[in-house]
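Undergrad: Here's a sequence, model it:
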Amino acid sequence: MVSIQSGAAFAKQLFPAIGPAGTTTLRVGFAALILLALRRPWRRSLSMRDLGAVALYGGALGLMNLLFYLSLRTVPLGIAVAIEFAGPLAVALWGSRRPADFAWIGLAVLGLALLLPLGDASGVDPLGAALALAAGGCWALYIVFGQAAGRAGGPAAVALGMTVAAVLVAPVGIAQAGADLLVPATLAAGLAVAVLSSALPYSLEMFALTRMPRPAFGILMSLEPAIAALAAMPLLGEVPSPLQWFAILCVSAASIGMTASARRRT
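TA: Now for the predicted structure:
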């Protein structure tokens, strides 16, 4: 999580040079190349149905990254991640019927209500918040489609999905940044973002998941909005207000509660 959010903060510093779409293009493009070299998915044959599942997964992945980076133009990193967390929370809450689950729903709604531009107190740009919320919707689809793609393609699905994401995002990034994408310093920065935000954290996640229970992993992942806010303070100078900190912690606490509740049901 520290790697992902440090990469996001570093990526935001590239916006003046190549814009959020150009930055997304470099991130997913380099990540696809790295994952293709590591996973070599061409060694496994997939049916048309399997390829369709991978294509949906890759499409959700590409849109999620693009919309999230677009939101970062006007929304602080920690707040954008907290709003985006509505996606995985919605997946976790789907089908919940226990009374305790509705308490966690209420806590998540409270946090989001304090962050979303529903009144004068939030101070959050409405368009940026909408983009972050749309990225959360794509995150939910990424989870759902990722399960199907994982069953269809196994480890190769990640590399193929990232390739689909790169193909989807590249035209938008090229249209926005053009030849500026090929500046050597920009390419080097894009490679660093891809390593920090995709290649390294995906590897660390796989390492962690083989050595700890999934519910414990989910509880730790719930700290991501707070980690994003902490990373943005020294790297971007973005300091949330006390009310925004409270809202971010509400979203994280709701995610922790839902994960713990799911563990008890299991």
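Undergrad: from here on, contacts and neighbour counts on C-alpha atoms
TA: OK.
Undergrad: Double-check residue 253 against residue 224; I have them as touching.
TA: No. Applying CA atoms under 8 Å, one finds residue 253 not in contact with residue 224, separated by 11.0 Å.
Undergrad: so what secondary structure elements neighbour the helix or strand hosting residue 37?
TA: In this assignment (DSSP states H and E), residue 37 forms part of helix 15-39. Judged by 3 or more CA pairs under 8 Å, 6 or more residues apart in numbering; DSSP states H and E, helix 15-39 is in contact with helix 48-71, helix 156-177, helix 184-194.
Undergrad: wait, residue 91 sits on residue 140?
TA: Yes. Using CA under 8 Å, residue 91 is in contact with residue 140, at 6.1 Å.
Undergrad: to compare against the first, here's another:
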Amino acid sequence: MYAGAAVAVGLFGHASPSGVAWLRCLGAAMVLLVWRRPPKEAWRGRRLLLAGTFGVVTAGMNVVFYEAIARLPLGTVVALEFAGPVAVAAIGSRNRRDAIALGLVAAGVVAIADVRIAGSLLGLVFALAAAAAWAAYIVLGKRVAIGGDGIDSLAVGFVVATVLLSPLALGAAQVWGSPRMLVLGIGVGVLSTVVPYGLDQVVLRRLGRARFAVLLALLPVTASVVGFVVLAQVPGVVESLGTVAVIAGVALRSREDTGPITEPPG
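TA: Take a look at the predicted model:
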């Protein structure tokens, strides 16, 4: 995911943030179609509607996230976006232990992210929109995961999203004349979408939405670890304390929200 984000930022000089997000969606759709070859049933009725809605919401989440990081520091956007998973986890909290765990996780993410609002109101709006979309991604992703083969539905969803959001391709017009840029765009789709979202579908079949939302707090922790190991970026005291808080919160969160894999009602 973070390798894909690094490639995406490199493409911002050749395409708009929305255009890069659409290239990511296109790349993911192409790779998933070749890999999964969803059966005819996946393209019909309610299964198609759910997959399409999930795909559009997920692609939209990527669009507003890229627009946000084009205007605000990445750490700020990550912290604001995490309000979405926090809301899902809060709704699924069952007791005081969960509330304490959620507080530790939220404080840890803020500490790691080093929040600074850089005076861009539009950037703030995009970041909060990404938070809302992330919450919707978790809720819809759970329904997709328990409603059939989630990765097949992921493929269908990104095809639908690529078609419906195709006007955004205008923002990537410069890329179409460069095979190298097109390959990088597809690479972003594989690294940032196919691999992590495919794994999300596996995990969502086994965990409740609230616990999954809390586990997402490990993303900024992972980013810090990768930065330390690969880039020799030594975290400060506050970031280190934030990492400990996130890990403690994830460990403290109750596991009562897991349940059997069943077909969604209705």
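Undergrad: on that earlier part again, now the helix holding residue 37 of the first structure: which residue numbers in the second structure?
TA: Aligned by TM-score structural alignment, helix 15-39 of the first structure corresponds to residues 12-36 of the second structure.
Undergrad: Could I get the helices and strands packed on helix 15-39 of the first structure in JSON lines, plus columns for mean neighbour count and distance to residue 128 of the first structure?
TA: Formatted as JSON lines, these follow (neighbours: other CA atoms under 10 Å; distance: least, CA to CA, whole Å):
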{"stretch": "helix 48-71", "mean neighbour count": "23", "distance to residue 128 of the first structure": "4"}
{"stretch": "helix 156-177", "mean neighbour count": "22", "distance to residue 128 of the first structure": "18"}
{"stretch": "helix 184-194", "mean neighbour count": "19", "distance to residue 128 of the first structure": "21"}
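Undergrad: Compare residue 91 and residue 140 of the first structure (neighbour count), which wins?
TA: residue 140 (23 against 16; other CA atoms under 10 Å).
Undergrad: Now find how far off-centre the match of helix 15-39 of the first structure is within its chain.
TA: Mean-position distance between stretch 12-36 of the second structure and its chain equals 14 Å (CA atoms, centre = their mean, to the nearest Å).
Undergrad: Now do the buried residues in that stretch.
TA: By 16 or more other CA atoms under 10 Å, the buried positions in stretch 12-36 of the second structure come out as 12, 14-33.
Undergrad: Show me what that stretch is in contact with.
TA: Identification of contacts with stretch 12-36 of the second structure by CA atoms under 8 Å, 6 or more residues apart in numbering yields 8, 11, 59, 62-64, 66-67, 70, 151-152, 154-156, 158-159, 161-162, 165-166, 168-175, 182, 185-190, 192-194.
Undergrad: do stretch 62-80 of the second structure as well
TA: Under CA under 8 Å, 6+ apart, the answer for stretch 62-80 of the second structure is 17-18, 21-22, 109-110, 112-118, 120, 122-131, 220.
Undergrad: wait, what's in contact with the alignment partner in the second structure of residue 165 of the first structure?
TA: When the second structure is aligned by TM-score structural alignment, residue 165 of the first structure is paired with residue 161. Counting by CA under 8 Å, 6+ apart, residue 161 of the second structure makes contact with 25, 52, 55-56, 59.
Undergrad: and if you look at residue 137 of the second structure?
TA: 54, 57-58.
Undergrad: Now check it against the first structure: what is it aligned to?
TA: In the first structure, residue 137 of the second structure lines up with residue 142, judged by TM-score structural alignment.
Undergrad: centre of the chain versus the host helix or strand of that match, how much separation?
TA: Of the helices and strands defined by DSSP H and E, residue 142 of the first structure is found in helix 126-153. What separates the centre of helix 126-153 of the first structure from the centre of its chain is 8 Å, taken as CA atoms, centre = their mean.
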